[in-house]
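**Student:** Quick one, what's the 3D model for this:
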Amino acid sequence: MTEAGGPAGWAARLSGGPPILVTGAAGFIGFHVATRLLDNGVPVVGLDDLNDYYDPALKRARLDRLDRHEAFRFVEAGLEDERTVRRLFAETRPETVCHLAAQAGVRHSIENPGAYARSNLTGFLNVLEGCRAVGAKHLAFASSSSVYGGNTRLPFSVANGADHPVSLYAATKKANEAMAHSYAHLYGLPTTGLRFFTVYGPWGRPDMAYFIFADAIRAGRPIRLFNNGEMERDFTYIDDIVEGVVRILARPARPDPGFDSASPDPARSWAPWRLYNIGNRRSERLTDFVDILEREIGRKAIREFAPMQPGDVAATCADIRELEAEVGFRPDTRLEDGLARFVRWHRDWTANRANLGAP
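**Tutor:** Okay, the predicted model is just below:
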């Protein structure tokens, strides 16, 4: 669906001011968002700590592509480094901040909870403080479909409750939404939370199931399907995610004049604060997902079935009517098409890594 005023009307609204600060710029979504901004003439300052949660060579390869743009500047630092984050905000004085950095991974949060407190809580507080200090006009930040946790009412709607997270990762994302609201209320900082649903595509994260499956299928190793394969996900192609993000960046959150504090809408506020889902609007069976991967790779998977993992949920599906009403966003990438593009990229990336002698 095309935005009123042209497909890149958002770029005109984001141009002409200071560079946009994109945290997590060497990460999967951050890299694609920064690329889209730069390709449309919007300068970007990128922040990332290039940690080794997954292969840093992939992060550096993404960064190499961003460095080809003259309007891109990179700062290597962790969000928990308060002094560096404060100095970066003071030097660049961004009016728009796209906060996509975080310690990711549901299962990893069970094994290493401290990393999530440092990056997702302390780090997010440092971003909020930076925005407050420079009077930023909009902070858009990554939340997650994981916040819905024990809520099994599909499709997930931002108007419904999300108060029962089942992993620490989800809890930190829910906390981010609450922290952002407090800054919107106290300081008038426009903040928008974006609940992403299972993002996939080229340059993706090696810790995600689709990447793990592709690696294993190519190598003839077994893949594990949890909950005995009875899993459904709202798989959302990266280009659709990026389209939603850049349009939201150009639409700072506004107070809802009709907000009813006696019957509050969980996604709106009297303060300039909003929440949106970004998803593909449909659940896909994990076994069907694997079928497509097999066809694209040209090799059958060795399937092993396992019980549900702690912190996981059986199904997700996004209700995106709020987002569509706000910015005219509707995903249009079929799973078959998106996975075909990912598999082509994965083949090339695997070959390049092998040529470099990487494991």
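
**Student:** Only C-alpha atoms from now on, for both contacts and neighbour counts.
**Tutor:** OK.

**Student:** ok now do residue 84, which residues does it touch?
**Tutor:** Contact partners of residue 84, counting by Cα atoms under 8 Å, 6 or more residues apart in numbering, are residue 77.

**Student:** how far away is it from residue 71?
**Tutor:** 21 Å (Cα to Cα, to the nearest Å).

**Student:** list the buried ones in stretch 292-312?
**Tutor:** Under the neighbour-count criterion of 16 or more other Cα atoms under 10 Å, stretch 292-312 has 292, 293, 294, 296, 297, 301, 303, 308, 311, 312 buried.

**Student:** what do you get for stretch 93-111?
**Tutor:** 93-106, 108-109.

**Student:** what's the answer for stretch 196-211, then?
**Tutor:** Buried residues in stretch 196-211, counted by 16+ other Cα under 10 Å: 196-206, 209-211.

**Student:** for comparison, sequence B:
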Amino acid sequence: MKVLVTGTAGFIGFHTAIRLLERGDSVVGFDVVNDYYDVALKEKRLEILADKARGTNAGYSFIRANLADPSAVGRAFEEHRPDRVIHLAAQAGVRYSLENPQAYVESNLTGFTNILEACRAFEVEHLTYASTSSVYGANRTMPFSEHHDVDHPLQFYAATKRANELMAHAYSHLFRLPTTGLRFFTVYGPWGRPDMALFLFTRKILEGEAIPVFNHGNHTRDFTYVDDIVEGVVRVNDTPAEADPDWDAHQPDPASSDAPFRIYNIGNNAPVKLMEYIEAIEEALGIKAKLDLLPLQPGDVPDTYADVRELADAVDYRPQTPVKEGVRRFVDWYRGYYDV
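**Tutor:** Okay, the predicted model is just below:
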């Protein structure tokens, strides 16, 4: 099939596009390639994608444009006529949303509206899009379930991603557009984002600097290796959302609908304490970290833990990568990429 993947210069979008090309799908990449973090890293991902496409003889094209520009999005759909869309582009980062909320409005709200409109206009078979575990916000019931209330976000980033879920439902209801939202839980791995903990900690430990450890290391996170995430994304893309015949308007389930709409958690289902994660990095590097213990940051969620039973039932999702193994693979990539 032909799949339009937004955010292909980004971490998860890059890996997803690689996976689709490897199995023979035609991929249309879309990314503005902004400078939120190292542009050279993004350009290298795009270079590898183009090389992969040549090596597999799969159809591949790339559009460098802004999702907030409705004419650019419309032209992409008009020219390429994708069968399905995997929307992974977004302004990411929990803490950055405290500094520059307007960036989240442009990318996460305006950009997503343009994707929804194009999917409707060109009768796309299925829209799969990225949400986040951050939508669980003030909820402390563990593990997080798609059936829980998610109306108490703790930062603007989470609020925009929750808005995406509601916007998708409206289009599923009004236009019968099949949409599936995936709530990602702390994705890590090779080619990751420099603002994420694993990347930041690895760099600082190698340079002999102290690493910032918020909440004095008492966080737990459902760290999920990128290959496991991508396998789930691709399986969901292959399984268009359908209306739930048992959905009850008098007792509405937020995870499904009488429209072709679904929400799933996608995580490792095995939370790890932040200090154990740091120990895995130390072991992979062979270097002891210097710690700068700090209080909980504004907007941070103390713990995350994904209940993934719904996704397992729907597409046989089974994460395979232990944290120590995933961290080792990242460190091996980091040393090779930066010649450390």
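
**Student:** about what we covered before: could I get the buried residues of stretch 196-211 of structure 1 as a markdown table with secondary structure and distance to residue 254 of structure 1?
**Tutor:** Output for the buried residues of stretch 196-211 of structure 1, formatted as a markdown table (DSSP: H, G, I helix; E, B strand; the rest coil; distance: Cα to Cα, whole Å):
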| residue | secondary structure | distance to residue 254 of structure 1 |
| --- | --- | --- |
| 196 | strand | 21 |
| 197 | coil | 24 |
| 198 | coil | 27 |
| 199 | strand | 27 |
| 200 | strand | 30 |
| 201 | coil | 32 |
| 202 | coil | 34 |
| 203 | coil | 34 |
| 204 | coil | 33 |
| 205 | coil | 33 |
| 206 | coil | 37 |
| 209 | helix | 37 |
| 210 | helix | 37 |
| 211 | helix | 38 |
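
**Student:** need the helices for structure 2, in chain order.
**Tutor:** With DSSP state H, the ranges of helices along structure 2 come out as 11-22, 39-56, 70-80, 96-99, 101-104, 111-121, 156-175, 197-206, 226-237, 274-285, 309-315, 323-337.

**Student:** from the buried residues of stretch 93-111 of structure 1, which is closest to residue 31 of structure 1?
**Tutor:** Set against residue 31 of structure 1, the nearest of the buried residues of stretch 93-111 of structure 1 by Cα to Cα is residue 100 (9.6 Å).

**Student:** The closest one matches what in structure 2?
**Tutor:** Structural alignment places residue 100 of structure 1 opposite residue 88 in structure 2 (criterion: TM-score structural alignment).

**Student:** Now do the same for residue 142 of structure 1: its match in structure 2.
**Tutor:** In structure 2, residue 142 of structure 1 lands on residue 130 (TM-score structural alignment).

**Student:** hang on, that match packs against residue 87?
**Tutor:** Yes: between residue 130 of structure 2 and residue 87 there is a contact at 6.4 Å, judged by Cα atoms under 8 Å.

**Student:** distance of the match of residue 100 of structure 1 from residue 100 of structure 2?
**Tutor:** Distance from residue 88 of structure 2 to residue 100 of structure 2, by Cα to Cα: 20 Å.

**Student:** next one: residue 296 of structure 2
**Tutor:** Applying Cα to Cα, the value for residue 296 of structure 2 to residue 100 of structure 2 is 20 Å.
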